[in-house]
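Undergrad: sequence-free structure coming up:
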C-alpha cells in the first residue's frame, strides 16, 4: 500500500503526465524534477510511434536482440561465477579444507556478515564508478580468488595454517562479487531497454538468472565429489569467458539517457544522417 507505481509506467504506458510528476516528486523528495520529466517525456514521445514489444521482436530486432544478449549474459555471469555454490555450501567447503565444524560455521557467519556490509559499499560505488568498470573489477577479483582457492584446497594438508586461508579467500570472493556482479546485472537490464521492452526483458533476465541458479545449485556437490578442488577450475574458465564478453560487448551506461543507450544498438542504416 505504501509503494507507488513507477513514474515511467504512469507516464509512458498510461499517458498520465501530472500523476507521473506527482509520484516523481514524492520519490525524489523535491519539486525540482524538471530535467528528469523532460527525459521521460522524450522517451514517451519516441515510444508513441513504436508498436508493443513481444518475444518475436526481442529476437528479430537488432536494436533489442543485442542488449537482450548482454542482459542474459550478465545474469549468467552472476550465477555461473560460482557465488551461490560458495553461499550454499560454504560450511562444507570449509570442512573439506580441513576446518572443524564449529570453525566452519563461524566462518560461514563471517562470510554472511561481510556480504551484508559490502551491499552498503556497493550502494556508494554504483554511482561513483561506471557499471562496466565495477563488473570487470568484480569478475576479475573473483577469478583471481578462485584460482588461489583451488591451489590452497589442493595443498590443504601441507601445513596446519593453510585451511584458514580458505576463510580469507571465500570472504574475498564474496567481496569481489558484491562489488560488481551482485548488483550490476540488475542495473543493466533496466538501463539497456526503453519502457516498451523493459518489462519483457526483465522477465527474461529473471528467468535466466533463476534457471542458472537451479542448475548450479544441484550440480555443484556431484561435481565437487568427482573433481575435488578442481571443481573451481570450471568457474575460473567461465569467469574468463564473462570477462572477455564484458570487455568486448558491454557498453558503459552511466550518465547516459535511454536515447543515447538505444542509439548504440541501432544498425548504421537506422541512424540519422548528419
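TA: Received the coordinates, thanks. What you see is a predicted model, and the numbers here were worked out from it, not measured in a lab.
Undergrad: alpha carbons only for contacts and neighbour counts from here, please
TA: Will do.
Undergrad: just give the number of residues close to residue 123.
TA: As a burial measure, residue 123 scores 13 neighbours (other CA atoms under 10 Å).
Undergrad: what's the helix or strand hosting it packed up against?
TA: Counting by DSSP states H and E, the secondary-structure element that holds residue 123 is helix 101-125. Applying 3 or more CA pairs under 8 Å, 6 or more residues apart in numbering; DSSP states H and E, we find helix 101-125 packed against helix 90-96, helix 162-179.
Undergrad: of those helices, give the one that comes closest to residue 136.
TA: helix 162-179 (9.6 Å; CA to CA).
Undergrad: against that first model, consider the following:
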C-alpha cells in the first residue's frame, strides 16, 4: 500500500509509533539499571560502592542533560527526523558498549554516551510529534511518547525479574539485561527511514512544496492547505527575526516562557519519581524484601505506570493541563509523606515492605497518570516555532540535571540517613513544586501552536500596557 492509498489517520499513527520507539529506548535504558545494579555491584563483577553505584546510574543522566541541550539545537538546524535517525545508531553503539564494559570507568563512559541519545530523544520526539499532530489530537499524540517510555521501563522490569530469578547464579547476568536494548534501537533506525520530516521544519527551511506534500499525507487536502498557510505565515513572521539563539530569551515574554518550561521540567523531577524508577529494587530491599522478591515486586511499579499513562492520555483530552498537574503533584507528595512516616513508625516490621510497595504504586499512579504526561506536553507546545528545539532543549537540560543530582545522591542518602528521612526531603520539594505550578503555570489547552505563541505575546503586551498606565498615574 502506497502512502497516497493509506488513510491519513493510519499514516499518522505509523509516524507516531516509529518516532516513539525513541521513548521506548528512553524507558528501557533508564529502567534496566534498576534490576542490573544489585548484580553489577557484586564483588566478582564491578564491585560497586554507594558512590560508584550513583555514578553508574547518574552518568547516563548527565549525558542526557547535554544531549537534550545540544540535540535540540541540532534538530532546529538539520531536522527532527534526521536527528532521531542518527540517535538510533548512538543508542545501538552505547547499548553494546555498556553490555561489554569490563570495569566501572568503561561503564560510566558508555552510560554517558547512552545518555546523550536518551536526552536527545527526550527533547526531539515530543517536539516532532507536536509538529506532526493536528491541534485537537496533539495532547494525546505527544503523550503517546510517555506511554512508550513507561512501556520501556515495564519491559526492563519484566526482563530484569525473569533474568534475575532464572539466572541469578549466572556470571554477568546484568549484561544480558543491558544488551536487550539493542533490539528497539534497530527497530527505531529502520522505522524512521520511512517517516517524513516535520512540515513546520521544512517550511522554516524554505522547502514549502515538501512541507505541503507531507501535510497532504497526514491531513485531508482542504485542511492541509489551510494548515500550510497558517504555518507559512508564522514562519514568515519568525524570518523577520534573527536566527534562534540563547540571546532571544532576553526578550521578556520569551524569557517568561523559558522559565515556565524550566520550572515545569524541574518540578517533574523533584517529585523523586526517578528515585523509584532507578532504585525501586533497592528501596524494596531496604524496606525488607529479598533481592529476587524485590525484582518481582518491582514489576508492579512498571504495570501501574503503563495503566496510569493510558488513563492520563485519555484524561488529557478531557481536562485542562494546569489542574491535572496540580492534582498529580498533590497525590505524589501525599504518597511520599506516607512512605516516610510508615518507614519510621514500622521500621523492621514484616508488613512494611508491602506498605512501601503499595505506596510506590500509588505514587506512580499520580505521577504517570497526571504529572508525566502534562510535563512533556507543556514543554513541547509552549515555545514558538523558531525557538521550539532550543527552548525545549534548555528546559529538558534542566530536567536531566536535576535528575542527575537525584540519581547520584539517592543511594548515598539511602545508605547514610535511611529511607524515611530521604523521603521527607522529597515531600518538602514536592510542596515547592505545587506552589510553583499554582502561581506561574498558564493553561495551554485548546489552542494551536501558533495561537499559543500569539497568546504569550498578547499577554506580555497587555501587562506592559498596564504597567505603563500604572507608572503614568
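TA: Yes, it's here. Here the structure is a predicted model, which means the values were calculated and not measured.
Undergrad: so after superposing, what's the score?
TA: The TM-score (TM-score structural alignment, normalised by the length of structure 1) is 0.89; 268 aligned residues with a CA RMSD of 2.1 Å.
Undergrad: list the contacts of the equivalent of residue 179 of structure 1 over in structure 2.
TA: Taking TM-score structural alignment, the alignment pairs residue 179 of structure 1 with residue 369 from structure 2. Listed by CA atoms under 8 Å, 6 or more residues apart in numbering, the contact set of residue 369 of structure 2 reads 305, 307, 308, 309, 310, 311, 312, 313, 328.
Undergrad: adding distance to residue 436 of structure 2, write those out as TSV.
TA: Conversion of these to TSV gives the following (distance: CA to CA, whole Å):
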residue	distance to residue 436 of structure 2
305	25
307	27
308	24
309	23
310	26
311	25
312	21
313	24
328	14
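Undergrad: which SS state does residue 244 of structure 2 fall under?
TA: Here residue 244 of structure 2 takes the coil state, with states given by DSSP: H, G, I helix; E, B strand; the rest coil.
Undergrad: list the contacts for it?
TA: Contacts were defined as CA under 8 Å, 6+ apart; by that measure residue 244 of structure 2 touches 386, 387, 390.
Undergrad: how about 7 Å then?
TA: Listed by CA atoms under 7 Å, 6 or more residues apart in numbering, the contact set of residue 244 of structure 2 reads 386, 387.
Undergrad: same check on residue 438 of structure 2?
TA: Under the criterion of CA under 7 Å, 6+ apart, residue 438 of structure 2 has no neighbours.
Undergrad: so which strand or helix has the equivalent of it over in structure 1?
TA: Residue correspondence to structure 1 (TM-score structural alignment): residue 438 of structure 2 is matched to residue 247. Applying DSSP H and E as the criterion places residue 247 of structure 1 in helix 231-249.
Undergrad: check the mean deviation of that helix from structure 2.
TA: The superposed helix 231-249 of structure 1 is, by mean CA distance after the TM-score superposition for structure 1, a mean 0.9 Å from where its aligned residues fall in structure 2.
Undergrad: next SSE downstream of that helix?
TA: helix 258-264.
Undergrad: list the buried residues of that following helix.
TA: For helix 258-264 of structure 1, a neighbour-count test (16 or more other CA atoms under 10 Å) marks 258, 261, 262 as buried.
Undergrad: ok, now how distant is residue 24 of structure 1 from residue 40 of structure 1?
TA: Residue 24 of structure 1 is 11 Å from residue 40 of structure 1, where distance means CA to CA, to the nearest Å.
Undergrad: go on, residue 139 of structure 1?
TA: Using CA to CA, one gets 33 Å for the distance from residue 139 of structure 1 to residue 40 of structure 1.
Undergrad: between the two, which is the more surrounded one?
TA: Set residue 139 of structure 1 next to residue 40 and count neighbours by other CA under 10 Å: residue 139 wins out with 26 against 22.
Undergrad: need the counterpart of that one in structure 2.
TA: Structural alignment places residue 139 of structure 1 opposite residue 329 in structure 2 (criterion: TM-score structural alignment).
Undergrad: spatially nearest residue to that match, not counting backbone neighbours?
TA: Nearest in space to residue 329 of structure 2, with sequence neighbours left out and distances taken as CA to CA, 6 or more residues apart in numbering, is residue 434 at 6.2 Å.
Undergrad: select the longest helix from structure 1.
TA: As assigned by DSSP state H, the longest helix anywhere in structure 1 is helix 198-227.
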